[in-house]
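>>> sequence first, then the predicted structure:
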Amino acid sequence: MIARQLLLALSPLGIALASCGSAATGEKAPSPAADSGTPFAVEPVAQFDEPWAMAFDAGTGTLFVTERKGTIRFRAPDGTSGEVTGVPKVAYGGQGGLGDFLFAPGQTGATLDRRVVYLSWAEAGQGDTRGAAVGRADLVCTEPTRCSLQNLKVIWRQVPKVSGSGHYSHRLAFSPDGQYLFIASGERQKMTPAQDLGTNLGKIVRLLPDGTPAQGNPFADKPAPTNQIWSYGHRNVLGLAFDAQGRLWDLEHGPAGGDELNLVRPGANYGWPLVSDGDHYDGRAIPRNATRPDLAQSAITWNPVIAPGDFIFYSGDRFPAWKGQALITGLVATGLVRVRIEGDKAIEEARYPMDNRIREIRQGPDGAIWLLEDGEGGRLLKLTPTGAG
């Protein structure tokens, strides 16, 4: 054991300690997954300590990975690896820590010397309170193995900060035109704030790139934070992505059942905690979504849960049959879930079991699919087609 710890400590992409914190969103231990002849080969590339998110730099193809305890590591296409300094202090614990990482649109320079980036994290407040924060910074890389965050500025916060360490959500997505930043804000396991328009908990918010509320938001004439809100009635959104038509979708954890993929419309109420296709963990029933046709209906729900980690709409050429479909990572349904979109509805097409919980997914510059396993020792995996299936 001592030798293993020393080896990991010396690795530039080494892993350190614990696995996923709270299981309060249905994130249970994985069940064994059998190899079912999947249409891709899996290449392990690196290991990380509780990886949560990743993003490719469009200009250089360098991959950046966040680790929940507060580290950002990167890997260049030639295998060179390094670490980013200047990362803000995070409130680590439960589901909290360092979260999403996103490059501002339109940065395609051939050298990774300076980029504008966005990141999210769980931030401590006064007393025993916490909340998600989103910051904007300059990513400055002066050495092949060293980058730093400079001029970091917090541009958005969950309000109010509350007790507990779950349901931060804090996923980030830019609109296809690059004009708007969308942030998923979980209801922090408090349920009722999701229906309260006086808070930004349980909401998806739409901001300008500098963090100010966007003109034309559904409640733009109201004081902050109401003027940030794009949609509400959300529980714990762990995926946020635009499809090829420019439509925003979210991927949301239900309670005991009722994980959802939603087409997000401005001003719409997605029902939590008034309705769900799952029930409370103590067995108390929740009225089903269909009982409230006045509320936004999900494109698809899962019961039992898949406990999604994140998703993408695939747009590459390596897997042509999957183009335009949603590829969803699973923490309970360990592996990938592939979903076809038909109008404003979704249909599950296939599941591809894997050995471990999958936290994150991204499409690489060449159309390959990249995954991050969840927890301590989470591997970075590259998927390429085999021609099977």
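That came through, no problem.

>>> can we go C-alpha only for contacts and neighbour counts from here?
OK.

>>> residue 7 in helix, strand or coil?
helix (DSSP: H, G, I helix; E, B strand; the rest coil).

>>> would you mind measuring from it to residue 47?
Relative to residue 47, residue 7 is positioned 12 Å away (Cα to Cα, to the nearest Å).

>>> and if you look at residue 285?
41 Å.

>>> all strands of the stretch 201-350 of the chain, in order?
Counting by DSSP state E, counting those that start in this stretch, the stretch 201-350 of the chain has strands at residues 203-207, 229-232, 236-242, 248-253, 259-263, 300-302, 308-313, 326-330, 335-342, 345-353.

>>> what is the neighbour count of residue 343?
For residue 343, the count of nearby residues is 8 (other Cα atoms under 10 Å).

>>> got another one to weigh against that:
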Amino acid sequence: MNFATGLELPWGIGFLPDGRLLATERPGRLRVISPQGQLVEPAVAGVPAVDHREHGGLMDVLVDREFVHNRHVYLSYTEAGTAAEADHNGMAVARGRLSIDARALDDVQVIFRQTPKARSGENLGGRMAQAVDGTLFLTLGERREDAERVKAQDLSTHHGKVIRIRTDGTVPVGNPFVNTPGARPEIWSYGHRNPQGIFLHPESGEVWTCEHGPFGGDEVNITRPGRNYGWPVISHGCEYDSCARIGEGHARDGMEQPLTHWVPNAIAPSNCFIYTGERYPAWRGDLFLGSLAGLALWRLELRGPATEPIVARREPLYQELGHRIRDARQGPDGRIYLLTDGAPASILRLEA
């Protein structure tokens, strides 16, 4: 099951067309892994400087759908504030061109910066996905602190949002708030706490996210344009320490309910995807989530149409391994790859 070892605080993985993998390490390194699972030295040059504090650093890596033509790779990371706000940071996305030998990123450009930056180093979000039309989605957390989390309801900030941009950082004309005065035009949806998983549904093309609740209340959401997912006005979780009710309770008109949620125990979901391969036929069409607190890969059986599914069953897998799963993905070979958390950490590959 061990495919690659020796990673330090990794956060995301991506697959190159030639069978190699890319993996991020939060201290600021982008690593290449051979098709045989060997960690290539040295790390890729040209990665932007990251602010590696608390939960931050170099986060996700996304290989462009048109990589064979443009060799573009996208990185999400925490970027330090100016000298006047040296204790602040914010999520950013950079695009670079991976060299043929995969030793360097060239022509690196920052295509998105979160506004405003914040002092907190938690609830960062940071996961990326790319739609068939090429547009990029990025999840952004609300930064946890009381003064920050309320901004998840504020359309003038990026806190607690999912955003959509083009690959050059410009805003698609179809975004839901492009004509709303005072709103950030990149915003796709809002009212999120800390979404660390995102994918585009293979049939419907809709955006799905997996989100950390507070004390309990982790969620899976079908994340539709312009919709409000409630945080911190409503939540199925409760406050840390006291477990006091959050906001107005579990529901409010005009705010979305999750497809499924976990209470009272949190699983701390990382990335998520729907399995479409042939290697594990019994799992085809199931939803999978990595789990940090639950030390498992969660499998959710879905029933009904892709646009209005129900969760018929859910079960934790591989708990006996005792690993925090930081990323979970289906590879081009149809296998499932799991990225463990920590130092050292590994990439696991599930065999049929």
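Alright, I've got the coordinates. Not measured: the values here are computed from a predicted model.

>>> if we can go back for a sec, quick one, which of residue 7 and residue 47 of the first structure is more surrounded?
residue 47 (21 against 12).

>>> packing partners for the helix or strand where that one lies?
In this structure, residue 47 of the first structure sits in strand 40-49 according to DSSP states H and E. Of the remaining helices and strands, those touching strand 40-49 of the first structure by 3 or more Cα pairs under 8 Å, 6 or more residues apart in numbering; DSSP states H and E are strand 376-385.

>>> quick one: the strand it packs on to strand 40-49, angle?
Angle of strand 376-385 of the first structure versus strand 40-49, following axes from the mean of the first three to the mean of the last three Cα atoms, to 10 degrees, is 160 degrees.

>>> buried stuff in strand 376-385 of the first structure?
For strand 376-385 of the first structure, the buried set under the neighbour-count rule, 16 or more other Cα atoms under 10 Å, comprises 376, 377, 378, 379, 380, 381, 382, 383, 384, 385.

>>> circling back: in the strand holding residue 47 of the first structure, what's buried?
Buried-residue list, strand 40-49 of the first structure, by 16+ other Cα under 10 Å: 40, 42, 46, 47, 48, 49.

>>> check the alignment and tell me where the fifth one lands in the second structure.
Counting by TM-score structural alignment, residue 48 of the first structure lines up with residue 7 in the second structure.

>>> is it true that that match touches residue 345?
Yes - with contacts counted by Cα atoms under 8 Å, residue 7 of the second structure reaches residue 345, the gap being 5.0 Å.

>>> packing partners of the helix or strand harbouring residue 68 of the second structure?
Element membership for residue 68 of the second structure (DSSP H and E) is helix 67-70. Contacts defined by 3+ Cα pairs under 8 Å, 6+ apart place helix 67-70 of the second structure against no helix or strand at all.

>>> contact partners of it?
17, 73, 97 (Cα atoms under 8 Å, 6 or more residues apart in numbering).

>>> for the match of residue 48 of the first structure, list the residues it contacts.
25, 343, 344, 345, 346.

>>> which one in the first structure is aligned with the last one?
Right, residue 346 of the second structure. For residue 346 of the second structure, the residue aligned by TM-score structural alignment is residue 379.

>>> ok, now the first one?
Under the alignment defined by TM-score structural alignment, residue 25 of the second structure corresponds to residue 67 in the first structure.

>>> so what's its match up against?
Residues in contact with residue 67 of the first structure (Cα under 8 Å, 6+ apart) are 48, 49, 50, 51, 52, 53, 73, 98, 99.

>>> how far away is the aligned partner of residue 277 of the first structure in the second structure from residue 69 of the second structure?
Using TM-score structural alignment as the criterion, residue 277 of the first structure maps onto residue 236 of the second structure. Note on residue 236 of the second structure: its distance to residue 69 of the second structure, by Cα to Cα, is 45 Å.
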